[in-house]
Every structure is written in C-alpha cells, then in structure tokens.
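J.: Next come a sequence and a model predicted from it.
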Amino acid sequence: MQIKETTNEGLKRAYAVTIPAKEIDARVSGEVKKIAPQVRMPGFRPGKVPANLVRKMHGEQLHAQAVNDMIRESVDKVMADNKLRPAMQPKVEFGDGYEEGKDAKITVELEILPVVEAPEIEGIKLERLTVPVKDEQVDEAVQRIADQNANYKDAAKSKKAADGDQLIIDFVGRVDGIEFEGGKAENTPLVIGSGQFIPGFEEQLSGVKTGDKKTIKVTFPADYPAQHLADKEAEFDITVQAVKVPAETKVDEEFAKNLGLDSLDKLKELIRGQLEQETSGLTRTQMKRQLLDTLAAGHDFAVPQGMVEAEFDQIWAQLEQEAARSDDPAAMLKEIEVEKDEYRHIAERRVRLGLLLSEIGQKNGVEVTPNEMSMLIQQAAQQYRAEDRERFVEYVRNEPMAAAQLRAPLYEDKVVDFLFDKAKITDREVTREELEAAIEADEQEAAEKPKKKAPAKKAAAKKAPAKKDDAEKKPAAKKAPAEKAAAKKDDGDKKPAAKKAPAKKPAAKKPAAKK
C-alpha cells in the first residue's frame, strides 16, 4: 500500500492511496481458502472443491468485500501514520474508477481538528444575579391557582352572559346541513373568553340568558386537526341550559386539600420551589453567557469549515421551520435571509466554543458515565413509538456519531458546571424583571454591535459582545470529535430565530367544535 500526501493547507489534508492489484488478489485468495471447506458442489466431497472453482463461484463477492475492507484499512492507516484527528468523516473516492485486476487508487480528503490549548481556568470572574422569592409572590401565585380553579354558582335567569361567566350548553353542529362526528354534546361547560372553543364560537354567545336558543356560524381553522373540517364553515344550534357566575374561592386548608396536598403551607412550599427553579434557570443562562463570552474573547483559532457548514445547516433548517410556522412565511424568510452571514458567524463561534469546551473537559477529566449515557438513550427513546424504541436504542449503541450527538448536551453542561466551580463568583440580588432585562439587554447589544475578531489567547480577556443566538456548540467527545450541537433552551447565548408571530390557538380538545 502506498500513501502520498497531496494537500496540507491549514486544517485541510488530502492523500493519494494506491492499493496494488497483487495485494488485493492475495486478500481474495486468502478469503477463498477460508470459505473453501464450507463450499458444497455436486461431484465433489465436502471441503474438496478446488480453489479455482470456489473463486469462480464467489470471486466477485469476495473481491468486492476485499476491496472495501482494504480501503477502510488504508484510511485507518492514513489516520494512524499521520496522527490525524478528523473533524468529520473523511471523504473517500476512487481516483479514476476501478477495474478488477488493476491497482485501486483512492483519494482521502478530510479536515483535522485544530490543536487547542486549554485556557487558564482558575480565576475566571463571573457575576451571579440572584432573585429571592418573596412571600407576596407566593401568595399571588396561590391566588392565581385559586382563580383558575374557580367555582361557579347559578346566576339569575335574567342575567346576560359576559366574559368570565360560565355557560352550560347543549349544541349540535352541521357542515353543509349535515351533522358531523364530534359536533354534538349536552351539558357542556364553557367559560366565555377562555378560548376553549374555536374562534368566533364564544364571542357569539356573549349576552345569552338561561333558556335561550341560538344558531351561530363559525369557520374551522385551516390547521384544525380533523382534516375533513379544516377551513369549513359550520352552523351550531345552541341551547343555553344555565348561566353561572364565578363564586369566591377561599384560599384555606380545605382549598389545598382539594388540590391533593396536606395543607396550605405545603401548597405554598411547592409554589415557592417552582418559582425558585424558574429564576435559577434564568440565573444560570445569564451566568453561562458571561462564561462563554469570556472564553470566546480569549480564543480565535481556525476551525474546520465542514463542521461550521454542518452547524450552519442545522441553524438554518431550524429558522426555516420557524418561518414556515409563522403567519407570513415569505416575509420571515426574507428577514432571516438578510442576516444569513451573521448566522454563519454564529455557527463558527459555536464550533469554536465546542472545541474549546471539549479540550477543557478532556484535560480535566470531565466525562459522561456509562450510567448517565444509558439514561440519556432511554429518555431519547421515549419520543418514539413503543415498537421502535428498542431499534433506536440498538442504533445509538452501534453508531458512534449518533451516540456522540446524544451525549454532547450533557457533556457540555458538565464542563460548564466544572468551570462554574472553578470561577470566582460574586452574587448580586436583583428582581426577576431586572434579570430578564439583563438577558434581553445582552441580546440587544449583540444585535446592534458589529462583530469583532477576538484577540488571541488571553484567558480572561475583555468580554466580547454576545452574538445573536450564539448558543455554544456542544463539545466534541474523545471518540467522536465532530459532534454536532443540539439546540437547547439553556444555551447561554440564545437568539430568537426571527420575530415570532402571535401564537395561534391550539386545536381541539373534545367535540369538533372545540379547539
């Protein structure tokens, strides 16, 4: 086997590999000898079929397998002999085609991972914005729960229904004069203004009284789950059985027990924990952004463009999906197209941060344990149908790149937590509004400031502006350095894809008339 380097520019490498025909033939001959004892042929005793006949019968298959095996071995030898760390799967092609009996000539092209010096991690300074949960916030949250679990009492028969009132109705729906499945119900509760039914339904019942009968006309949304009703006009015959008004819900021990808790104090304790969890997530996002900006500011090494393109493709696909779900897909696509170069810059920064975090993690023994990996696989499998879960688990266990991509978010979190432990952190108490404003201000600052290259190699250099949606690339694992980032809500530098249109009301719950 002959190997010759043809390209060595930056992170790009290319090699011309020649596998002599005689070596291929020798490999095929060896395989013929291996299988000959198992070959059966009329007129010959078992195991006594001549090699030339075995080769005539199975030669084409054995030859193809031999060539494939030797190409794989040659690529492995290129990597080993040159001590290469490929950023992504090498591109392997036959040079001038291939014919049996001739030398196999292939080209191997790849990008290698850059040599990244792990930065000095001691003494990184971060500010942690903390939000204490006050008693009045807990009380307000409890009251909201009480309001959402409001009781209703019968109103006077002359009472005209208004927003917030509850109706008990019977209804029958028809499309083109024909009743449809799910369009009929009796004694159905409906709170006017709740958005429970399809648009236009509740509004037309404002002002009705107990005993009233009314026919209303509505149009099912274009995205209605029942396709045969989507975008169709319908009539509903309504009978109002009762009009009810909200009754005061007393927040006491009995209220808490009705929610399945032991006491009002237990309810408040649960609410306090939820509020603290919400704000701690925001705190982590804000602190993580500081950390990433500090790391990004001190490093500006070249990164494999193949990884950048893969990351950009992932970002762009997500943007296109969000645009497609908007009220005006064409306008949103036009808007993000203007920022295409910026998103490519974001992809490059993600890759650079991913490689940097990976280097830090490997140098400091950060790893995802087998038990953690097993839990990740099982959790990911839950998104598939029951009959497909075992196949997904098997796929991940046998496909290193799939496992690496699944491992990446957890690995990154562990590296970030490791760096938090090493950092010098000062706490500053703020309100939730101030914390959210600080995160928003960073995003706005990033949107307005021009991008600047960071100075090379200063561990705790001046803070670089946070780039829009500059969520870090997931760090590469030891066995799969080319891991792709997976989008996460806790990404330190999150940029909304584009201006989002107001959310559409969700589709139906119960009868076809409901959303």
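T.: Now that the structure is in, tell me what you want to look at.
J.: Every contact and neighbour count from this point should use C-alpha atoms.
T.: Fine.
J.: And the strands in the stretch 351-500 of the chain?
T.: 424-429 (DSSP state E, counting those that start in this stretch).
J.: So which residues of it form helices?
T.: 370-381, 386-398, 400-422, 432-448 (DSSP state H, counting those that start in this stretch).
J.: gap between the longest helix along the chain and the chain center?
T.: For the chain, the helix that runs over the most residues, judged by DSSP state H, is helix 264-297. The chain centroid and the centroid of helix 264-297 are separated by 20 Å under CA atoms, centre = their mean, to the nearest Å.
J.: what angle do it and strand 424-429 make?
T.: Angle between the axes of helix 264-297 and strand 424-429 is 130 degrees (criterion: axes from the mean of the first three to the mean of the last three CA atoms, to 10 degrees).
J.: quick one: contacts for Thr249?
T.: 146-147, 149-151 (CA atoms under 8 Å, 6 or more residues apart in numbering).
J.: Filter those residues down to just the buried residues.
T.: By neighbour count, with 16 or more other CA atoms under 10 Å, the contacts of Thr249 hold 146-147 as buried.
J.: Second structure for comparison follows:
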Amino acid sequence: MQVTETLKDGLKRGYTITVSAAELDAEVQKKLIEAQPEVEIKGFRKGKVPLAILKKQFGQRILGDAMQDAIDGAMKAHFDQTGDRPALQPEVKMVDGETWKEGQDVVVEMTYECLPPIPEVDAAKITLDRLSVKADDAAIDEALKNLASSSQSFEAKKKAQKAKKGDQVVIDFKGSVDGEYFEGGAGEDYPLVLGSNSFIPGFEDQLIGAKTGDEVKVEVSFPENYGAAHLAGKAAVFECTVKEVREPKEAEIDDELAKKFGAEDLAALKGQIAERLEAEYKGAARAVLKRALLDQLDAQVKFDLPSALVDAEAAQIAHQLWHEENPDVHDHNHGAMEPTDEHKKLAERRVRLGLVLAEVGRKAEVTVTDAEMTQAVLSAARQYPGQERAFFEFVQKNAQMQQQLRAPVFEDKVVDHIVAGAKVTDKDVSKDELQKLVEALDEM
C-alpha cells in the first residue's frame, strides 16, 4: 500500500492511496477464511465449503468490503502517522472508478483541510468581572404586580357600559363564508379578552364599543397562511351576540394570592420571587462574563482557519438571519443565501473560538457526564409538552441531535475551566447596570 502526497498548501492536503491488486486479493482471502466456519451451502457441511466456491459465490461482495477496509485502514494509518486532524470529513474519490476491473490496483485521491495547531491559552492574562445583583424591594414589588395582573378576574359591567380594550366579552358566534356556515366556526358562551389577539386579526377590534345584548356582524378575512386551507385568504362574516361585558379586576397582593402560586403566605412568595430574580440576574451576569472571556480569547489567540469550516459557518449564519428576517417562511424551499463580508467575519470568530475551546477542553480532558447529558435532554424536552417521550426516543436515535445538546454543555464546562485560571474580580452592580450590559451584548 502506497500513500503519495499531491498537495500541501496552508491547511489543504492531498494524497493518492494505492492498494495493489495483490494486497486486495490477500484481504479478500482473509475475509473468506474468517467467514468459512459459518457458511453452509447445499452439498457441503457447515464450515467445509471450499474457498474457491466461497470466492465464486461471495467474492464480489467481499471484494467491495475488502476495498473499503483497505482504504479506511490506509487513511487511519496516515492520520496516526502525520497527526493530521481533518476539519471536515475527507473527500475520497476513486481514480478510474467507472473502468476499474478486478485484478487491477485500486487508486483513490484523498483531499482535506487539516485542523491548525492551536496556540496555548494563557488564562492568567485574562481579567474578568463577575457581576452580582441582589433582588431589591422595587424589583420584588414589580414582580408581585405582574403576578397579580396575570391572576386578574373579570366582573360584569352594567348593561349600558360599552366594552373597551382589555375587557372580556362573553359571546355566541357563528361564522360563514360566501353565505355558507362552516364547520368549527361557531361557539357559545366564549369568553374573549379584547386585545388578546387570540382570534383572527380585526375580529376583536370590531367588538370594542359593544354592550350586553348587542348583535354584531364581524367582517374579517382569514390569513393567507391559515391552517385550514379551505378558509385561507377567504372573507368571512361572524354573527356575534354579546351576552355579557366584563371588566378586569386585578387580584389583591396578599396571602391568598401567594397561596395561588403555591406559597404559604405573602412573605414566602416574596422569598421565592427574590430567589427567581437572583437566578435570572446570575444567568445574565454569566452571559456578560462569558462574552468578555470570548472577546479576550479572540484577541489573544490567532491562527489560520480551515476555509471549509468558515464557509460552512458563514452559510449557516446567512441562512439563519434570513429566516429571522422572514419569520413567515418555515420551510427551506428558497434560494441559497449569499454570505456577506459581515457574515464571514462573524463566521471566522465563531470557528476560531470553537476550535480554541475544543482544544482547551481536549487538553484539560473536559467531558460531559451521562447525568449532565440527561439534564440537557430533559431541559430540551420541556419545549415539547405532551411529546416528551417521543423527543427522548428521537434523541436516542439521532447522533447529530445528541451532539447539538452536548456541545453547549461542553462549552460551558470549558469556559468554567478557563475562568478558574483567570483573574476574576467579584463586583456588585445594580439591576439597571446589568441590564445595560446585557443590551450591549445584543448590539454587538
């Protein structure tokens, strides 16, 4: 077996791998001998089938396996010897593959970009502020008011009083398209909060000003992307009877409100709110610290980047941003997104930092434990209420999804490892100061 270098340009590498016909035949023979004890063919006892007959019957299939094994073995030996680590799966192409015949040497071309040597990270040169915010009385009172607002009830207005935005109207309704009532378009005693945007756009606005006992014809058009295709884009009329108009009444901030949220009393609820707020502040402070760390790493460590990784990341960024700007498009039936210079610059940063963190983690032997992986899956499963079991099964069968869940856990553990060696100053700040720093992250 012969490996010959054909390209060495920066991080790009090219080689031809030649497997001689004799080597390939020896590998086929080896596989036939390994399989012989388990083969049973009519006219021969199990394990007694002559190799010549085995080769005639199974030779072509085994030849393909032998060829693949030989090439895989040559590639592994090459990477073990050179120490190269491909940035992406090497491209392997058989020379004269369409005209190759048994008895000829097998020649393949292998090209790839190797990962660059990553300079050592000097954590001692990194200086960070670890921010801390305490939940003050004002923040706790604001959270209590929001809870009271979310727990509001509705009380009936006088019959002569008109409905306004924020009020709840109890209605019977019946919808028709082109004069024909349609299935699913009717309801009775439906409590609708005006301004909640829970009905078709324009529906709720036409009930503002209605009184108890009013008959209102609401004229709307279904959205073009409406879930029921036979109604999408159609004009509809809903005959509505307003049976009652109710105004909102916020819950009192007292022990009863606390009990609704599982606390013994108001003091206990305030304690729970303080804990939740400080956990949120801690998460925000962590994001600020992590960004500061990554910025310093990006400035400290420089090296050549595999162009294939940068191009793939830039394309992904362009694609993601396009969908954020076009939220109504949920499929991928659109043209390719051409990355801009800004996308490429961001891609270079992401690839560089990704390689740095991966290398630091590798050298520090950072691993994601089974318990941490399980927790990551549990957290992700909460996004699919009622479908948790199906999500777990999907993750178990999908290696790519497992990697997507493992990657951020690994990254956070590497960040913690670097922070442990950095110069970190604990600093108390106000909620507003932290908020400004978080907002600045979004602007970068």
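T.: Great, that's in hand. Since the model is a prediction, treat every value here as computed from it, not as a measurement.
J.: now what about the TM-score between them?
T.: Put the two chains on top of each other and the TM-score (TM-score structural alignment, normalised by the length of structure 2) is 0.89; 435 aligned residues with a CA RMSD of 2.8 Å.
J.: Comparing the helices of the stretch 351-500 of structure 1, which comes out most buried?
T.: Mean neighbour counts were taken over the helices of the stretch 351-500 of structure 1 using mean count of other CA atoms under 10 Å, and the top value, a mean of 19, falls to helix 400-422.
J.: Against structure 2, what's the mean shift for the longest helix of structure 1, could you check?
T.: By mean CA distance after the TM-score superposition for structure 1, the fitted helix 264-297 of structure 1 averages 1.7 Å away from its aligned residues in structure 2.
J.: Identify each of the strands in the stretch 1-150 of structure 1 and give its residue range.
T.: All strands of the stretch 1-150 of structure 1, identified by DSSP E, counting those that start in this stretch, fall at 2-9, 12-19, 91-94, 104-111, 125-130.
J.: Which part of structure 2 matches the fourth one?
T.: What it means is strand 104-111 of structure 1. Mapping strand 104-111 of structure 1 onto structure 2 (TM-score structural alignment) gives residues 106-113.
J.: average offset between that stretch and structure 1?
T.: Following superposition, stretch 106-113 of structure 2 is found to deviate from structure 1 by 1.3 Å on average (mean CA distance after the TM-score superposition for structure 1).
J.: can you list the residues that contact that stretch?
T.: Residues contacting stretch 106-113 of structure 2 (CA under 8 Å, 6+ apart): 11-21, 67, 86-95, 100, 306, 308.
J.: would you turn the strands of the stretch 1-150 of structure 1 into TSV with distance to Lys250 of structure 1 and mean neighbour count?
T.: Output for the strands of the stretch 1-150 of structure 1, formatted as TSV (distance: least, CA to CA, whole Å; neighbours: other CA atoms under 10 Å):
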stretch	distance to Lys250 of structure 1	mean neighbour count
strand 2-9	74	13
strand 12-19	71	19
strand 91-94	70	14
strand 104-111	67	22
strand 125-130	33	19
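J.: can you redo those as CSV with distance to Asn371 of structure 1?
T.: Formatted as CSV, those follow (distance: least, CA to CA, whole Å):
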stretch, distance to Asn371 of structure 1
strand 2-9, 41
strand 12-19, 37
strand 91-94, 34
strand 104-111, 33
strand 125-130, 31
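J.: Count residues in the vicinity of the residue opposite Glu320 of structure 1 in structure 2 once aligned, would you?
T.: Here Glu320 of structure 1 is matched to Trp322 in structure 2, going by TM-score structural alignment. Residue neighbour count, defined by other CA atoms under 10 Å, stands at 13 for Trp322 of structure 2.
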